[in-house]
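Chemist: Sequence first, predicted model second:
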Amino acid sequence: MNRIKKENLMELQLLFSVTKKDFVITWFSGKGAGGQHRNKHQNCCRLKHPESGVHTIGQNSRSRKQNLEDAFLKLTKHPVFKNWINMITHRIMLKKDNSEELQQIVNEAMKSENLKIEYYQGK
């Protein structure tokens, strides 16, 4: 596991965040053994992240909270979700890098010594 040094901590910045609002959470009754209790309560969780298209299910516990945590944990380990995070991160980093670099190029090109003014005398 990677350890982050305190002096490098200042260099870290939040690029984007994924919140509970970004997910669709549905509850359903579990299948299998458990009888009346299992059929009567909707403790199983189906978690979907529409942007990445990943969906996971948490149904190993009798607790709604635990099933939701399990579904989120499965989602964070899902390879498609990891690829989506990498893709978004790269897009953001490219935009940041390109916008600063592009601004420098424009500023350099717009210096007065680099501009040439021509007059057109049409007939």
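Modeler: Yep, it's here.
Chemist: can we go C-alpha only for contacts and neighbour counts from here?
Modeler: Will do.
Chemist: what about the strands in this protein?
Modeler: For the chain, strands defined by DSSP state E occupy the ranges 24-28, 44-49, 54-58.
Chemist: Distance to residue 77 for the ones you listed - can I get that in a markdown table?
Modeler: Output for the strands of the chain, formatted as a markdown table (distance: least, C-alpha to C-alpha, whole Å):
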| stretch | distance to residue 77 |
| --- | --- |
| strand 24-28 | 18 |
| strand 44-49 | 13 |
| strand 54-58 | 10 |
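Chemist: Sort out which residues of the longest helix that the chain contains are buried, please.
Modeler: Looking across the chain with DSSP state H, the single longest helix is helix 79-109. Buried residues in helix 79-109, counting neighbours by 16 or more other C-alpha atoms under 10 Å, are found at 81, 85.
Chemist: what about versus this one:
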Amino acid sequence: MAGLKTIIALSFVLAIGFLLVILSSALFGNYFPLLVVATYCLAPLPNAVCSRWSNPDDFESTGPGLDLGRFLTGFFVVMGIALPAALAHSGIIQVSAMVMSILGGLLIYGTIISFTMFFQEESDF
């Protein structure tokens, strides 16, 4: 059972992630790294929507809806890493801003996933 300490720890890690992404934009005067926040906030949505949509029964644990949700979630996570790398490669942002943006984005996404794992309700038959 997750308690108050878990919520405080997750909010602290989430705040550090947002701080890294905001600092990667503000320190270097280029606000393109803020696009990472949008991709990591959108990443869990396809998985959640498609898992509700597919509604697997007791014997089937996967389906085309779940596969689509996992694919789109993976696409958004990879895009959150590849977008700052492509921007740094093209010279739009600096490499240090890229590193801060990727680390902050991974902390944000990891916090979202940890929150859903800790506070997931168990269903009883």
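Modeler: Cool, the structure landed. Quantities reported herein were computed from a predicted structural model and do not represent experimental measurements.
Chemist: what TM-score do we get after superposing?
Modeler: Counting by TM-score structural alignment, normalised by the length of the first structure, the TM-score of this superposition works out to 0.27. Behind it: 49 aligned residues with a C-alpha RMSD of 4.2 Å.
Chemist: Can you tell me which of the strands of the first structure is most buried?
Modeler: With neighbours defined as mean count of other C-alpha atoms under 10 Å, the strands of the first structure peak in mean count at strand 44-49, which reaches a mean of 22.
Chemist: Next, the angle from that one to helix 79-109.
Modeler: Comparing the axes of strand 44-49 of the first structure and helix 79-109 via axes from the mean of the first three to the mean of the last three C-alpha atoms, to 10 degrees yields an angle of 20 degrees.
Chemist: so where does residue 107 of the second structure fall, helix or strand?
Modeler: Using DSSP states H and E, residue 107 of the second structure falls within helix 95-118.
Chemist: What are the contacting residues of that helix?
Modeler: If you take C-alpha atoms under 8 Å, 6 or more residues apart in numbering as the criterion, helix 95-118 of the second structure is touched by 1-2, 10-11, 13-14, 16-21, 23-25, 28, 33-34, 36-37, 40-41, 43-44, 80-81, 84-85, 87-88.
Chemist: Return the distance of that helix from the chain's centre.
Modeler: Per C-alpha atoms, centre = their mean, to the nearest Å, the displacement of helix 95-118 of the second structure from the mean C-alpha position of its chain is 6 Å.
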